[in-house]
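Novice: quick one: sequence plus predicted model below, questions after.
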Amino acid sequence: MTTAVPNTAATPVVIPLSKAVAWLVTAAVLALGVYYFIGIDQGATSVFGSSTGIHEFVHDARHFLGFPCH
């Protein structure tokens, strides 16, 4: 007794170029935002005001990732 195994090939998912560009731009903007808040934002020189809330929130992550902040 032999069982028949269907011989089907996997078909790749095709994403239109316009959707791929939209996903890439969104990912790049989010990545730059995360990089700014963790690596560059210094509190006093912050683009979003003189509050140090964001700086203090990500303070330990900055040191863990090797960004100097004092």
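Specialist: Yep, it's here.

Novice: going forward, measure contacts and count neighbours with C-alpha atoms only.
Specialist: Will do.

Novice: longest helix in this protein, by residue count?
Specialist: Using DSSP state H, we find that the single longest helix of the chain is helix 17-35.

Novice: need the next SSE after it, C-terminal direction.
Specialist: Once helix 17-35 ends, the next helix or strand along the chain (criterion: DSSP states H and E) is helix 53-57.

Novice: what separation is there between the most centrally placed residue in the chain and Thr52?
Specialist: Nearest to the mean C-alpha position of the chain, by C-alpha atoms, centre = their mean, lies Ala31 at 3.8 Å. From Ala31 over to Thr52 the distance is 21 Å, taken as C-alpha to C-alpha, to the nearest Å.

Novice: another one to put next to it:
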Amino acid sequence: MVSNAATQSDLSIPAIPLRDVLPWAIFGGLLLLLAIYFVGAEQGATAVFKGMYVHEFVHDGRHLLGFPCH
């Protein structure tokens, strides 16, 4: 019986150099910090936008993550 499945020696996981991953990690980290700012701090003392639009948009996420709002 001939098996078409790859043997363990045929499989290898390629190593990804840190210099290729680092820009994406920094970009993802900045997006995460931006999201945390809008959920946790927008409409407070450091508000960027006037009104309550951002606050109302992220209101449920704010409670889900444990941020107090009212």
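Specialist: Okay, I see it. Here the structure is a predicted model, which is why all the values come from computation and not from measurement.

Novice: report the TM-score for the pair.
Specialist: TM-score for the superposed chains, counting by TM-score structural alignment, normalised by the length of the first structure: 0.73, backed by 68 aligned residues with a C-alpha RMSD of 2.1 Å.

Novice: the longest helix of the first structure vs the second structure, average offset?
Specialist: Compared with the second structure after the fit, helix 17-35 of the first structure shows a mean deviation of 0.9 Å (mean C-alpha distance after the TM-score superposition for the first structure).

Novice: residue in the second structure matching the residue nearest to the centre of the first structure?
Specialist: In the second structure, the residue paired with Ala31 of the first structure according to TM-score structural alignment is Leu32.

Novice: any idea how far its match lies from Ile16 of the second structure?
Specialist: 23 Å.

Novice: one more: Gly51 of the second structure?
Specialist: For Gly51 of the second structure relative to Ile16 of the second structure (C-alpha to C-alpha), the value is 45 Å.

Novice: what number of residues lie near Thr2 of the first structure?
Specialist: 4 (other C-alpha atoms under 10 Å).

Novice: an error on my part: the question was meant for His63 of the second structure.
Specialist: Neighbours around His63 of the second structure, by other C-alpha under 10 Å: 13.

Novice: that one sits in which helix or strand?
Specialist: Element membership of His63 of the second structure [criterion: DSSP H and E] is helix 59-64.

Novice: what helices and strands are in contact with that helix?
Specialist: helix 18-40 (3 or more C-alpha pairs under 8 Å, 6 or more residues apart in numbering; DSSP states H and E).
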